[in-house]
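Asks: Here you go, sequence then predicted model.
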Amino acid sequence: MAPRYLKKPTASTSSAANTTSEKVTGIVSGVIDDIRARGDTAVREYSEKFDKWSPPSFRLSQADIDACMAKVSPQTIADIKQAQANVRKFAEVQRECIKDVEIEIQPGVFLGHKNNPISTAGAYIPGGRYPLLASAHMTILTAKVAGVPNVIACTPPIMGEIPNATVAAAHLAGADEIFILGGTQAVAAMAIGTETIKKVDFLAGPGNAFVAEAKRQLFGEIGIDLLAGPTEVLIVADNKANPFTVATDLLSQAEHGPDSPAILITTSEEVARKSMSYIDAILPNMQTGELAGKSWGDWGEVAVVDSMDEAYSLADEYCSEHVQIFTETPRDALVKMVNYGALFLGENTCVSYGDKCIGTNHVLPTRKAGRYTGGLWVGKYLKTQTYQEVRSEKASGELGRLCGRCARAENFEGHARSGDLRAQRYMGDNFEWIGQAGGK
């Protein structure tokens, strides 16, 4: 049966939105080109233009960091440390499961791979509407657990001030350098390298439309974590789900921005209608209610289905960034679903835990990218690099014969001759071309 929608999104892609996107693309391209040409001079000009920020140095000294730390409350410092301990513990378990391997695939032929960390990584920690301290945990600390020796952090000023708590989080996470620099100019400076900012090999972290577009344009020149869109949340609920909890958790993610989809799929029309009623009741007294309300109004959806199998199937089609399972047997989702950024099982578990403190990484795929990739984790900071060694002359000769046949089937004569040479040397085969070239 087709789902019955009690609410559908009212927003749609428009020519105005496309025009805005084109403007962002053009602005970002111009900034990148300018920074590529003029380095630090251009970075400073754009920081002045966009953030009204032009300190003697964008890079914080140790004394600057110490001063920031001193301005953060002891409770906040303790909370940062506890959240980072959770992130570190889970990241360490992930790192331990990634093994170097070597196998003797046939006598005298050894194949293997090593997992080498990226040399230099950049971490972008957003400011703006929300100073995302947790992004420091997710990007910097995860890189350090992976073994990245150099991690550069950039975060924008907020209202012309250094964001002390964000600096504290970046420092405690292990950042080797911290720059108070935001937007496209920060991403471009890290990706390209300037006189004072080291070029990175990989860049991670969320950001606004300009940051996302800069990462998109620079991808290839550097690696990136993923191309993230607006935050998404989807709740799968049965008839036992608590509608007030459903409403609260949908709005917890809708407040991220004006275009954050918040979706409810349930087998109970009663749960659906009560949840919608609670959303209407909560929004007027919610500090971020105007923003969350716009997101819910424009992008919110509520679908009623006839069975849990239909609910899971529909949820897989949405492939949401965050999927909460409010059912009597939430672990069923581990079997029933494959398309998502992260699962949050049971009403004791909320997306906000993942966003802030539980220990899993909150940099997750959006816009259905969960069909082909997962989120940020230690493995993203590692290069799995293969090697091979043929110790046996006989094995080399046999591989030479096989290589010659395989290569000529593809019309790669040069490849074939590399194999021929070993087949002659170790197996006594004769090849006319070797004699003609005077080879041995």
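Replies: Cool, the structure landed. What you see is a predicted model, and the numbers here were worked out from it, not measured in a lab.
Asks: use CA for all of it now, contacts and neighbours both
Replies: Fine.
Asks: wait, is residue 239 part of a strand?
Replies: No - if the criterion is DSSP: H, G, I helix; E, B strand; the rest coil, then residue 239 is coil and not within a strand.
Asks: count of neighbours near it?
Replies: By other Cα atoms under 10 Å, the residues close to residue 239 number 16.
Asks: what's the closest non-adjacent residue to it?
Replies: Counting by Cα to Cα, 6 or more residues apart in numbering, residue 239 lies nearest to residue 268, which is 5.0 Å off, once chain neighbours are set aside.
Asks: Likewise for residue 294?
Replies: residue 258 (5.6 Å).
Asks: if I read this right, the one you found contacts residue 297, doesn't it?
Replies: No - look at residue 258 against residue 297 with Cα atoms under 8 Å: they stay out of range, at 9.3 Å.
Asks: list residues touching both of the two?
Replies: Contact criterion Cα atoms under 8 Å, 6 or more residues apart in numbering; residues shared by residue 258 and residue 297: none found.
Asks: end-to-end on stretch 302-316?
Replies: Criterion Cα to Cα, to the nearest Å; first-to-last residue distance in stretch 302-316 is 15 Å.
Asks: Show me what it is in contact with.
Replies: Contacts with stretch 302-316, where a contact means Cα under 8 Å, 6+ apart, come from 1-8, 234, 236, 238, 263-269, 272, 333, 336-340.
Asks: Go again with 6 Å.
Replies: 3-7, 263-267, 337, 339 (Cα atoms under 6 Å, 6 or more residues apart in numbering).
Asks: need the contact list for residue 278.
Replies: Counting by Cα under 6 Å, 6+ apart, residue 278 has contacts residue 247.
Asks: please redo it, this time with the cut-off set to 10 Å
Replies: Residues in contact with residue 278 (Cα atoms under 10 Å, 6 or more residues apart in numbering) are 243-248.
Asks: out of these, which is most surrounded?
Replies: That'd be residue 246 among those, by other Cα under 10 Å, with 27 neighbours.
Asks: tell me the secondary structure for that one?
Replies: Following three-state DSSP, the label given to residue 246 is helix.
Asks: I'd like the distance between it and residue 347.
Replies: To residue 347, residue 246 is 9 Å away according to Cα to Cα.
Asks: overlap in contacts of these two?
Replies: Counting by Cα under 10 Å, 6+ apart, the residues touching both residue 246 and residue 347 are 237, 324, 326.
Asks: circling back: what is the neighbour count of the residue nearest to residue 239?
Replies: Counted with other Cα under 10 Å, the neighbours of residue 268 add up to 18.
Asks: dump the residue contacts of it.
Replies: Counting by Cα under 10 Å, 6+ apart, residue 268 makes contact with 237-241, 303-307.
Asks: As CSV, those with distance to residue 102 would be great.
Replies: Compiled in CSV, the contacts of residue 268 are given as follows (distance: Cα to Cα, whole Å):
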residue, distance to residue 102
237, 46
238, 48
239, 52
240, 51
241, 49
303, 50
304, 52
305, 50
306, 51
307, 48
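Asks: And here is the other one:
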Amino acid sequence: MKVIKAAERKTYQRDSELIRTVADIMDRVKTEGDAALLSYAERFDHVQLPGVRVSPETVKAAYDKVDPETVEAIRFAAGQIRYFAEQQKTCLKDLHIQSKVEGLEVGHRMIPVDRCGCYVPAGRHPLPSSALMGIVTAKVAGVKSVAACSPAVQSYGTIHPAVLVAMDIAGADEIYCMGGAQAIAAYAYGTESVGKVDLIVGPGNRFVTEAKRQVLGDVGIDSLAGPSEVLIIADHTANPTFVAIDILAQAEHDPNAKLVLVGTDEAMIRASMDEVERLLDTIPTKDVASVSWHDNGQVYLVDDLEEAAILADEVAPEHLEVQVDPTVEREVAAKLHHYGSLFVGHYAPVALGDFVSGPNHTLPTMSTARYSSGVWVGTFIKTAFHQFVSREGCMNLAQPCMHFAEVEGLYAHRDSVRLRLEE
């Protein structure tokens, strides 16, 4: 393997100042409730809110501020996400079986959480797609109450209209104008207006991620998200322009985005790198994308696609593209095991998954794809076990159970079985 371009710096750091800042914000929300949320909205978002909860009238008015083509695109994407989530749910089934031991029936039930909170980040541009990914999937899973929140946009004095429309189309039961670590605290511990949730999902900046880390245990979370990532496996058949623009599509997310190109053909690699520089001048997001590419871009030349697959599994990226000879692309895909979402083919940019293909775009980052999954229907569903035991079943299980209890020094456990036998 030959390193053609190395990253200049790490893309994510957790420092003591961040930890303390988030802890202070969360303590204030616990103590002051809504007043803290409104104060932080004024401080960070530069808006004075009448209240935290967004009224139905505000949501309805948002439709008049969004062009019809955008509304239709949101409806289309919601349909795609809903269809995929519904098909995923068919894989999750209750189980109830007769054990090999007579008198014992065992199984499990798939039970949705009662209440979840979906976080929708706000940055330089609105992110209605993130609203759809969390809310639609939660509703399909059967969550009884789905709350959604996003920070205020100063020019509107509330959540961006496109995001409000997406939240409404997705089916949010409650909408709150709040963001940052304070929103995570409100979800986790509740305020006068915000009911406590059981599970928090959705990406956010490093303050949101740190807040989710700190509330984990008091409430469930989907994952701890880092900067956006893409790894592209490409061979001699790859189109350098396609490779380059897909790198820039991730680079424009964040100056800290992680960008990796793994190629088997040096001429294609060099052409792709040249295209990155050329295309940078064509996109309005050049200021962000150029920093990300120059600081964090990594480029490797490998001997073959087998080595490329091994390297990709070591990186375990959020997004993994395979731009290789179509006659072997499925074979290569089968060798890949660690990724958040896989995009196979010369015409499969990550952008399709970000918005309209259907699978969720809230994905594991920072190599956590080695052991975790993106948001899906199962994120919102618990698997609760059960056992139905008759007198005969208790007798059939008694001896090995009592022996285990004695080995582990748990004598009341033993006697909970023994006394039943004696009765």
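Replies: Alright, I've got the coordinates. Worth saying up front: this structure is predicted, and the values here are computed from it rather than measured.
Asks: hmm, back to that, could you give me the ChimeraX selection string for whichever of the contacts of stretch 302-316 of structure 1 are buried?
Replies: Only the buried entries of the contacts of stretch 302-316 of structure 1 go into this ChimeraX selection, using 16 or more other Cα atoms under 10 Å:
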select :3,7,263,264,265,266,267,337,339
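Asks: Can you give me the distance of the aligned partner of residue 265 of structure 1 in structure 2 to residue 71 of structure 2?
Replies: In structure 2, the residue paired with residue 265 of structure 1 is residue 262, using TM-score structural alignment. Separation of residue 262 of structure 2 from residue 71 of structure 2 (Cα to Cα): 38 Å.
Asks: before we move on, what about residue 176 of structure 2?
Replies: Remark: distance between residue 176 of structure 2 and residue 71 of structure 2 (Cα to Cα) = 21 Å.
Asks: now swap in residue 185 of structure 2 and tell me
Replies: 31 Å.
Asks: more neighbours, the two?
Replies: Neighbour comparison, residue 185 of structure 2 and residue 71: the larger count goes to residue 185, with 28 against 16 (by other Cα under 10 Å).
Asks: what secondary structure does the match of residue 265 of structure 1 sit in?
Replies: Here residue 262 of structure 2 takes the strand state, with states given by three-state DSSP.
Asks: cool, residue 166 of structure 1 as well?
Replies: The three-state assignment at residue 166 of structure 1 reads helix, by three-state DSSP.
Asks: the strands in structure 2, which residues?
Replies: Assigned by DSSP state E, the strands in structure 2 fall at 2-5, 95-98, 104-112, 115-119, 145-150, 174-177, 199-201, 220-221, 229-234, 258-263, 297-301, 319-323, 341-344, 381-389.
Asks: which residues of structure 1 does the fourth one align to?
Replies: Using TM-score structural alignment, strand 115-119 of structure 2 lines up with residues 120-124 of structure 1.
Asks: Distance from the chain centre to the matching stretch, please.
Replies: Relative to the chain's own centre, stretch 120-124 of structure 1 is displaced by 12 Å; criterion: Cα atoms, centre = their mean, to the nearest Å.
Asks: mean distance, that stretch to its aligned residues in structure 2?
Replies: Once fitted to structure 2, stretch 120-124 of structure 1 is off its aligned match by 0.4 Å on average (mean Cα distance after the TM-score superposition for structure 1).
Asks: now stretch 21-38 of structure 1
Replies: Mean for stretch 21-38 of structure 1 is 1.1 Å (mean Cα distance after the TM-score superposition for structure 1).
Asks: If we ignore the residues flanking it in sequence, what's nearest the alignment partner in structure 1 of residue 290 of structure 2?
Replies: Aligned against structure 1 by TM-score structural alignment, residue 290 of structure 2 finds its counterpart in residue 293. Distance criterion Cα to Cα, 6+ apart; nearest residue to residue 293 of structure 1, sequence neighbours excluded, is residue 283 at 6.5 Å.
Asks: In structure 2, what residue corresponds to the one you found?
Replies: In structure 2, residue 283 of structure 1 lands on residue 280 (TM-score structural alignment).
Asks: OK, contacts around its match?
Replies: Residue 280 of structure 2 neighbours (Cα under 10 Å, 6+ apart): 244-245, 248, 252, 286-290, 293.
Asks: Closest to residue 62 of structure 2 out of those residues?
Replies: Among the contacts of residue 280 of structure 2, residue 252 lies closest to residue 62 of structure 2 (Cα to Cα), at 27.2 Å.
Asks: For residue 241 of structure 2, see how far away the aligned partner of residue 39 of structure 1 in structure 2 is.
Replies: Mapped onto structure 2 by TM-score structural alignment, residue 39 of structure 1 lines up with residue 33. Going from residue 33 of structure 2 to residue 241 of structure 2 by Cα to Cα gives 51 Å.
Asks: could you show me where the helices are in the stretch 51-200 of structure 2, in order?
Replies: Here the stretch 51-200 of structure 2 has its helices, by DSSP state H, counting those that start in this stretch, at 56-62, 68-89, 128-141, 161-170, 180-189.
Asks: Find the residue at the geometric middle of structure 2.
Replies: With distances taken as Cα atoms, centre = their mean, the residue of structure 2 nearest its centroid is residue 362 (2.8 Å).
Asks: For residue 178 of structure 2, which non-adjacent residue is spatially closest?
Replies: Residue nearest to residue 178 of structure 2 in three dimensions, not counting chain neighbours: residue 151, with 4.6 Å by Cα to Cα, 6+ apart.
Asks: OK, contacts around that neighbour?
Replies: 41, 44-45, 47, 119-123, 157-160, 176-180, 183.
Asks: Can you show me which of those carry over to structure 1?
Replies: Comparing those with structure 1 on both residues aligned by TM-score structural alignment, their matches' Cα atoms under 10 Å, the contacts found in both are 41, 45, 47, 119-123, 158, 160, 176-180, 183.
Asks: Just the buried residues of the residues you listed.
Replies: By neighbour count, with 16+ other Cα under 10 Å, these hold 41, 45, 47, 119-122, 158, 160, 176-180, 183 as buried.
Asks: Relative to residue 222 of structure 2, which of these is nearest.
Replies: Among these, residue 119 lies closest to residue 222 of structure 2 (Cα to Cα), at 10.9 Å.
Asks: wouldn't the closest one be in contact with residue 202 here?
Replies: Yes - in this structure, residue 119 of structure 2 is within contact of residue 202 by Cα atoms under 10 Å, at 4.8 Å.
Asks: residues shared between the contacts of the two?
Replies: Common neighbours of residue 119 of structure 2 and residue 202 (Cα under 10 Å, 6+ apart) are 130-131, 134-135, 148, 208.
Asks: Check those residues and tell me the two furthest apart.
Replies: Between any two of these, the greatest separation by Cα to Cα is 18.1 Å, found for 135 and 208.
Asks: Neighbour count for these two, which is higher?
Replies: Counted by other Cα under 10 Å, residue 135 of structure 2 and residue 208 do not tie: residue 135 has more neighbours, with 32 against 24.
Asks: Done for today, thanks.
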